[in-house]
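Undergrad: Could you work out the structure for the sequence below:
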Amino acid sequence: MTQKTMKAGILIAALVVPALIFLYLKGFGENHYELPYMIPLTDSTTGNIMLRKNPNPKWNQPEMDTVFHTIPNWKLTDENGKEFAGESLKGKIYVADFFFTRCETICPKMSTEFTRVQDTFSQNDDVQFASFSVDPSHDTPEVLQEYAKKYDAKAGKWHFLTGKKSQIYPLAIKGYFIPVADASEYDKAVKTPDETFIHSEKLILVDKDGHIRGFYDGTDKKDVDRLILEIRVLTKIYETKS
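TA: Predicted coordinates for the structure are as follows:
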């Protein structure tokens, strides 16, 4: 090997190696945070998962993305008696649940855990909370206001929502994928509110684009700890994108 060839080789190495290191660090050297999307959409005719072209694919990402369910638009009434639309939560990370104020079984546990999560993110305006009543004829704005005080809900951060059953029940089932039912509609023997209103203990984490990112047992402290952790992960994901 001639001296000229050696010099050329050294020059190429000096130019190429830093470039390769830069590409490596760019792709792998940053902190990467991941949180799954829930509820992929399927084609009603084929049953196949729906796909769409990735608008900005990176070198290590597929050209096609799975299409995931988004929460539909809704308009209900909040604890102040004012109209509150789901659009108000767009651009926010929020946690939703379905409850009723006369509940004496799982709801007090859920609301207590909700308070704990709210307090954890009390200084983060990008994190909001929404509680939907499954007993809307009883849970008027006035009743919801009293319930909010009981659990130290922060005004403008934790929203309590009521409306018509014909609005809330389909929203729970088709929007948030949470089971809910009024047992009195098919069993006239039920007497107490806890026998009447059937709903889930799940808390639902929704991202800024209306995608569901997780379900958590609102009566289980450890699972709510997981929710707190995953809210932080989702916050970091948005910070790295900005």
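
Undergrad: Going by C-alpha atoms from here, please, whenever you check contacts or count neighbours.
TA: Will do.

Undergrad: What is the burial count for residue 209?
TA: 13 (other CA atoms under 10 Å).

Undergrad: now residue 4
TA: Neighbourhood size, residue 4 [other CA under 10 Å]: 9.

Undergrad: ok now do residue 214, which residues does it touch?
TA: Residues in contact with residue 214 (CA atoms under 8 Å, 6 or more residues apart in numbering) are 36-38, 204-206, 227.

Undergrad: Can you tell me which of those residues are buried?
TA: 37-38, 204-206, 227 (16 or more other CA atoms under 10 Å).

Undergrad: Kindly present the contacts of residue 214 as TSV, with separate columns for distance to residue 78 and secondary structure.
TA: Shown next, in TSV, are the contacts of residue 214 (distance: CA to CA, whole Å; DSSP: H, G, I helix; E, B strand; the rest coil):
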residue	distance to residue 78	secondary structure
36	30	coil
37	28	coil
38	27	coil
204	19	strand
205	20	strand
206	19	strand
227	24	helix
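
Undergrad: Give me the residue at the spatial middle of this protein.
TA: The residue lying closest to the centre of the chain (CA atoms, centre = their mean) is residue 206, at 1.6 Å.

Undergrad: distance of the residue lying closest to that one once chain neighbours are set aside from residue 76?
TA: Using CA to CA, 6 or more residues apart in numbering and skipping the chain neighbours, the partner closest in space to residue 206 is residue 212 (4.5 Å). Plainly put, residue 212 is 20 Å away from residue 76 if you go by CA to CA, to the nearest Å.

Undergrad: Now the second one, please; I'll put the structures next to each other:
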Amino acid sequence: MRNSLGLVMAGLFLAACGSSGDTLPVLGQKEAVTRTVDGKTVTDSVDHTIPDFRFVSQYGDTVSAGTLAGKVYVADFFFTTCPTICPKMKTQMKRVYDRFKGNSNVMILSHTIDPTRDSVAVLRDFAQSLGVKDRQWLFVTGDKDQIYDIGQNAYMVSAAEDATAPGGVVHSGAFILVDTQKRVRGIYDGTTPEGVDKLMADIDKLLTEPNE
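TA: Here you go, the predicted model:
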């Protein structure tokens, strides 16, 4: 399996360039929203945000955007039988989990891209194998089209089925940092210690950033 290029590489570049100062960039294309004010039509430019979603966690309950309301969280995409980059990703994400364990303002959301095989029971066993027994790190499954759609259109990373690839899927090794307003604030290489060191430093920045 290989890391996807395109959108994720652009995001990594923006994250690297924009997060050198005290304020992290807001990634994604702004959207035009038209509304009526005092009888006049006004068009505002608003930041790209993660839309609402409904998936199922390793505990069998529904996870939605409301589950993460007011939280800084890290999202990624994986599958439990992945033979290549996923083990590296989970080793690195475990570092994030251990670093912020017990901090109620930080969560992790890992989406399987193989929901046919990654059932709730499989995800629960996988989470327990990593030592995750709480709700701070949620492993979610659901409709495959919805998972792929939110990855590409909301989190700005990609995955695709590829019969020639190990495990049958090509997907990004990115970790995506989302703020309390559901805005993407950074995309990082989740397969390397350096990328994840940067992610953890940027989480610390977001935790001290005032809500607007």
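
Undergrad: Any idea what the TM-score is?
TA: The pair, once superposed, lands on a TM-score of 0.81 when counted by TM-score structural alignment, normalised by the length of structure 2; 185 aligned residues with a CA RMSD of 2.3 Å.

Undergrad: What residues does the alignment partner in structure 2 of the residue nearest to residue 206 of structure 1 make contact with?
TA: Correspondence of residue 212 of structure 1 to structure 2, assessed by TM-score structural alignment: residue 184. Applying CA under 8 Å, 6+ apart, we find residue 184 of structure 2 in contact with 26-28, 48-50, 155, 176-178.

Undergrad: and if we set it to 6 Å?
TA: Neighbouring residues of residue 184 of structure 2 by CA atoms under 6 Å, 6 or more residues apart in numbering: 26-27, 177-178.

Undergrad: Show me where structure 1 has its helices.
TA: 3-28, 107-120, 141-150, 165-170, 193-196, 221-241 (DSSP state H).

Undergrad: quick one: which of those is nearest residue 126 of structure 1?
TA: Closest approach to residue 126 of structure 1 among these (CA to CA): helix 221-241, 8.5 Å.

Undergrad: Specify the angle between the closest one and helix 107-120 in degrees.
TA: Angle between the axes of helix 221-241 of structure 1 and helix 107-120 is 30 degrees (criterion: axes from the mean of the first three to the mean of the last three CA atoms, to 10 degrees).

Undergrad: Pull the residues that contact helix 221-241 of structure 1.
TA: Applying CA under 6 Å, 6+ apart, the contact partners of helix 221-241 of structure 1 are 33, 216-217.

Undergrad: swap in stretch 172-186 of structure 1?
TA: Contacts of stretch 172-186 of structure 1 (CA under 6 Å, 6+ apart): 71, 196-199.

Undergrad: Now, of those residues, which are buried?
TA: Of the members of the contacts of stretch 172-186 of structure 1, the ones counted as buried by neighbours, 16+ other CA under 10 Å, are 71, 196-197, 199.

Undergrad: could you check the distance from the counterpart of residue 93 of structure 1 in structure 2 over to residue 78 of structure 2?
TA: Applying TM-score structural alignment, one finds that residue 93 of structure 1 aligns to residue 72 in structure 2. Going from residue 72 of structure 2 to residue 78 of structure 2 by CA to CA gives 20 Å.

Undergrad: Kindly report the same for residue 132 of structure 2.
TA: 16 Å.

Undergrad: Have a look at the two and say which one is more surrounded.
TA: Shown here are residue 132 of structure 2 and residue 78; by other CA under 10 Å, residue 78 has more neighbours (24 against 18).

Undergrad: which residues does the more buried one contact?
TA: 86, 112-113.

Undergrad: ok, and the most crowded of the residues you listed?
TA: Among the contacts of residue 78 of structure 2, residue 113 has the most neighbours (other CA under 10 Å), with 28 neighbours.
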